[in-house]
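Colleague: sequence and computational prediction follow.
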Amino acid sequence: MSLDGAYDEGNIFAKILRGEAPAARIYEDSHVLAFMDVFPQARGHVLVIPKHSRARNLMDEEPEVLRELILGVQRVTRAVRAALNPDGIVVTQFNGSTAGQTIFHLHFHIIPRWEGVPVGRHASGGMADMEELKALAHQIAEKIS
């Protein structure tokens, strides 16, 4: 999909927000939801999305929503660091299919990195074990401040 288009109410993140699809939830407040990526690039890969948004990408979003979203991203990134002790953390966001975006609901990726451990390719590889994701979600959630 291009950078422009209509928001799809049937996208998986919209379904998660409506409770129609499962997710290993980490953190939620009135503005954001954080949950484990089911196709992780690394152990502890987390997604953070705005709860009340129909923005397909960063450029579509209102500044007030972005403020709360990035604060949520920062809060969860700190918790990932505290819980998993990675050597580094990638925080990224894609805009348009050519840039790698596969779900057209604004979202950020938080990907912990360890020295010498390769990262998987975005949107490829197998689905993670849901029980393992739930355990990681709980471990990270305990570190939310």
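Modeller: Noted; the coordinates are in hand.
Colleague: every contact and neighbour count from this point should use C-alpha atoms.
Modeller: OK.
Colleague: just the helices in this structure please.
Modeller: All helices of the chain, identified by DSSP state H, fall at 12-17, 63-84, 130-141.
Colleague: quick one: which of these is nearest residue 121?
Modeller: With C-alpha to C-alpha, the closest approach to residue 121 among the helices of the chain belongs to helix 130-141: 18.3 Å.
Colleague: here's the one I want to compare it with:
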Amino acid sequence: MLKPFLSSSFVSGTRLIQRPLYYTKRTMSTHSHLDDDCIFCKIIRGEIPSFKLVETDKCYSFVDIEPLSEGHSLIIPKYHAEFMHQLPDDYLTDILPIAKQIAKAAKFEQYNVLQNNGRLANQAVPHVHFHVIDKPNTSTGLGLTWKPLKTDMDSIKTRYEEIKRNL
């Protein structure tokens, strides 16, 4: 039996509920939001084997079989959505606590937590997923090129005001 090393809290009515992040019970009947043809939905349903790490009522995590570094892991919501903004908020609540738990358990000293949305953003599987990728040296793990745009404060302020108005 797996023991949790941290717990997740949520409020139900006026009570604070504590629950462990490791679950042994699957509640597949509540996951009617899975796609028949999606590889990650098939992993969640147990149709495709995986190296499962942590499972909660809303998320499933496992070791990536095409890793960028040793221990590279994925966290997927048990709800099929291609883009993060399409995912109901309650399916996001366990993701960062699970990412933290994996990084600690794998003893990653430096690492990336990555989530891509769409093909242009390098999303290979059209199901929301988060990567936890160890960065042990300059050549292993995720490689990024950061190219800041040449802009000015007026342009930044205009975009800020638009975003702020839409929040």
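Modeller: Here it is on my side, so go on. Here the structure is a predicted model, which means the values were calculated and not measured.
Colleague: please state their TM-score.
Modeller: For these two chains in superposition, a TM-score of 0.68 is obtained (TM-score structural alignment, normalised by the length of the first structure); 110 aligned residues with a C-alpha RMSD of 1.9 Å.
Colleague: picking up where we left off before, now distance to residue 28 of the first structure too, for the helices of the first structure, in CSV please.
Modeller: Conversion of these to CSV gives the following (distance: least, C-alpha to C-alpha, whole Å):
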stretch, distance to residue 28 of the first structure
helix 12-17, 10
helix 63-84, 9
helix 130-141, 10
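Colleague: grab the nearest non-local neighbour of the aligned partner of residue 36 of the second structure in the first structure.
Modeller: Aligning on TM-score structural alignment places residue 36 of the second structure opposite residue 9 in the first structure. Nearest in space to residue 9 of the first structure, with sequence neighbours left out and distances taken as C-alpha to C-alpha, 6 or more residues apart in numbering, is residue 15 at 7.8 Å.
Colleague: rewinding a little: out of the helices of the first structure, nearest to residue 54 of the first structure?
Modeller: Using C-alpha to C-alpha, the helices of the first structure put helix 12-17 closest to residue 54 of the first structure, at 8.9 Å.
Colleague: report the mean deviation for the closest one after fitting onto the second structure.
Modeller: Helix 12-17 of the first structure differs from its equivalent in the second structure by a mean of 0.7 Å after superposition (mean C-alpha distance after the TM-score superposition for the first structure).
Colleague: tally of neighbours for the nearest residue to residue 108 of the second structure once chain neighbours are set aside?
Modeller: Leaving out its chain neighbours, the residue that sits closest to residue 108 of the second structure by C-alpha to C-alpha, 6+ apart is residue 134, at 5.7 Å. Look at residue 134 of the second structure: counted by other C-alpha atoms under 10 Å, it has 25 neighbours.
Colleague: show me what contacts whichever residue in the first structure pairs up with residue 134 of the second structure?
Modeller: For residue 134 of the second structure, the aligned residue in the first structure is residue 112 (criterion: TM-score structural alignment). By C-alpha atoms under 8 Å, 6 or more residues apart in numbering, residue 112 of the first structure lies in contact with 42, 43, 44, 45, 80, 81, 84, 86, 87, 88, 89, 90.
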